[in-house]
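K.L.:
Structure of the sequence below:
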Amino acid sequence: MLAALFFVSTQAFSQDVVGTWKTIDDETGKAKSHVKIYKNKSGVVFGRVVKILDPKKRDATCSKCPEKYNGFGKKGQKVLGMLILKGLAKDDDEYNGGNIFDPNKGKSYRCYITLKGKDKLKVRGFIGTRYVGRTQYWYRVK
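P.N.:
I've put the predicted structure just below:
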């Protein structure tokens, strides 16, 4: 019974990537948006833009997205509400095997995410190898 109680308590206190995260632009250092990360019934991770922090960009549409829907968005679609993270599965301490979409460039990249403490998320998008890409740190919205 003690072992069961220990297992339940450690599960309750273990951190997860699910929640709302403030995105920080790795090039400017400025906060850009809030992304809600969630899991489907199979535990696969997805993320959707739920808030744009710059009032001038709240009605922005994806001008560099492809003409046809690419699994993330298409040209003219509002960035607010857009799916930008999909297909990540838990693999030890990280979620990987999915993609991230940059609506500013209209491109998707392979991706992995890792918790760096309970309120900091490392988000790495890359092409080909993990060593050629960009890293952003997102912060949990309380």
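K.L.:
hey, let's count contacts and neighbours off CA atoms from now on
P.N.:
Noted.
K.L.:
for residue 142, what are its contacts?
P.N.:
Under the criterion of CA atoms under 8 Å, 6 or more residues apart in numbering, residue 142 has no neighbours.
K.L.:
Is the closest residue to residue 100 other than its chain neighbours in a helix, a strand, or coil?
P.N.:
Beyond its immediate neighbours in the sequence, the residue positioned closest to residue 100 (CA to CA, 6 or more residues apart in numbering) is residue 85, lying 4.5 Å away. Per DSSP: H, G, I helix; E, B strand; the rest coil, the local secondary structure of residue 85 is strand.
K.L.:
So what's the residue count around residue 85?
P.N.:
Residues lying near residue 85 (other CA atoms under 10 Å) number 26.
K.L.:
Check residue 51 too.
P.N.:
Count around residue 51 with other CA under 10 Å applied: 18.
K.L.:
contact partners of the strand or helix carrying it?
P.N.:
For residue 51, the enclosing helix or strand under DSSP states H and E is strand 45-52. Outside of strand 45-52, the residues within contact range by CA under 8 Å, 6+ apart are 32-40, 58, 79-89, 95.
K.L.:
ok, now with 6 Å
P.N.:
Strand 45-52 is contacted by residues 33-39, 58, 80-88 when judged by CA atoms under 6 Å, 6 or more residues apart in numbering.
K.L.:
what's the neighbour count on residue 118?
P.N.:
Counted with other CA under 10 Å, the neighbours of residue 118 add up to 12.
K.L.:
this one next, for a side-by-side:
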Amino acid sequence: MKKPVLALAALLLASPLLAAQPVEGRWVTEERDAVITIGDCGKSLCGRITKFLVAPPQGVDQRDVNNRNASLRNRKLLGMPVLTGFMEDGDEWRGQIYDPKSGKTYRSIIRRLNATTLQVKGCLGPFCQTQTWKRAR
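P.N.:
Alright, predicted model coming up:
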């Protein structure tokens, strides 16, 4: 009788290991051109461009000129959300990522690999492109 109880206790204690690592904080993009700050946005997590490390072509006042939605093309990139709707799903976070360079939005999966590394995937159908972001200092 003790063995099933011990097995159940071990399973319950192991469950938190399946939870996603927190991803909140400041992250430098793989291209090292911006800092994205990930934090709480109501019921989900989002990430905003909070600093340019390399100025965009039209300077720090760059607008979202490539957006497919003409009504959004006048918004500033600085402060704009590029990660939206992220919800915890097992050991990763799922939501959407917006690429201001192409003006396209993709399905996205992010996962913290360790204290200083974030894996960011953007997917179109079954095809995904993966980037590695580093924690900003």
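K.L.:
TM-score of the superposed pair?
P.N.:
Scored by TM-score structural alignment, normalised by the length of structure 2, the superposition of the two chains gives a TM-score of 0.77; 117 aligned residues with a CA RMSD of 2.0 Å.
K.L.:
which residue lines up with the residue nearest to residue 100 of structure 1 in structure 2?
P.N.:
In structure 2, the residue paired with residue 85 of structure 1 is residue 83, using TM-score structural alignment.
K.L.:
how near is that match to residue 100 of structure 2?
P.N.:
With distances defined as CA to CA, to the nearest Å, the gap from residue 83 of structure 2 to residue 100 of structure 2 amounts to 11 Å.
K.L.:
circling back to that earlier point, would you write out the PyMOL command that picks the buried residues out of the contacts of strand 45-52 of structure 1?
P.N.:
Typed into PyMOL, the line below selects the buried ones among the contacts of strand 45-52 of structure 1, using 16 or more other CA atoms under 10 Å:
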select buried, resi 33+34+35+36+37+38+39+80+81+82+83+84+85+86+87+88
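K.L.:
So which residues of structure 1 form strands?
P.N.:
Applying DSSP state E to structure 1 gives strands spanning 19-24, 31-39, 45-52, 83-91, 94-102, 107-115, 120-126, 133-140.
K.L.:
element containing residue 5 of structure 2, please.
P.N.:
Counting by DSSP H and E, the element that carries residue 5 of structure 2 is helix 2-14.
K.L.:
how far out from the middle of the chain is that helix?
P.N.:
Computed by CA atoms, centre = their mean, to the nearest Å, the chain-centroid distance of helix 2-14 of structure 2 equals 35 Å.
K.L.:
I'd like the distance between residue 89 of structure 1 and residue 24 of structure 1.
P.N.:
In this view, residue 89 of structure 1 and residue 24 of structure 1 are 23 Å apart by CA to CA.
K.L.:
One more: residue 15 of structure 1?
P.N.:
Computed with CA to CA, the distance linking residue 15 of structure 1 and residue 24 of structure 1 is 21 Å.
K.L.:
Over to residue 124 of structure 1?
P.N.:
Taken as CA to CA, the spacing of residue 124 of structure 1 relative to residue 24 of structure 1 amounts to 13 Å.
K.L.:
The two: which is more packed in?
P.N.:
More neighbours surround residue 124 than the other of residue 124 of structure 1 and residue 24, with 22 against 17 (other CA under 10 Å).
K.L.:
So that one sits against residue 110, correct?
P.N.:
No: under the criterion of CA atoms under 6 Å, residue 124 of structure 1 makes no contact with residue 110, lying 8.3 Å away.
K.L.:
ok, for residue 110 of structure 1, nearest residue in space, not its chain neighbours?
P.N.:
According to CA to CA, 6+ apart, the nearest residue to residue 110 of structure 1 is residue 99 (4.4 Å).
K.L.:
The one you found against residue 109, yeah?
P.N.:
Yes: between residue 99 of structure 1 and residue 109 a contact is recorded at 5.4 Å, counting by CA under 6 Å.
K.L.:
And for the closest residue to residue 132 of structure 1 other than its chain neighbours, the neighbour number?
P.N.:
Distances taken as CA to CA, 6+ apart place residue 126 nearest to residue 132 of structure 1, at 5.6 Å, with adjacent residues excluded. Applying other CA under 10 Å, we find 18 other residues in the vicinity of residue 126 of structure 1.
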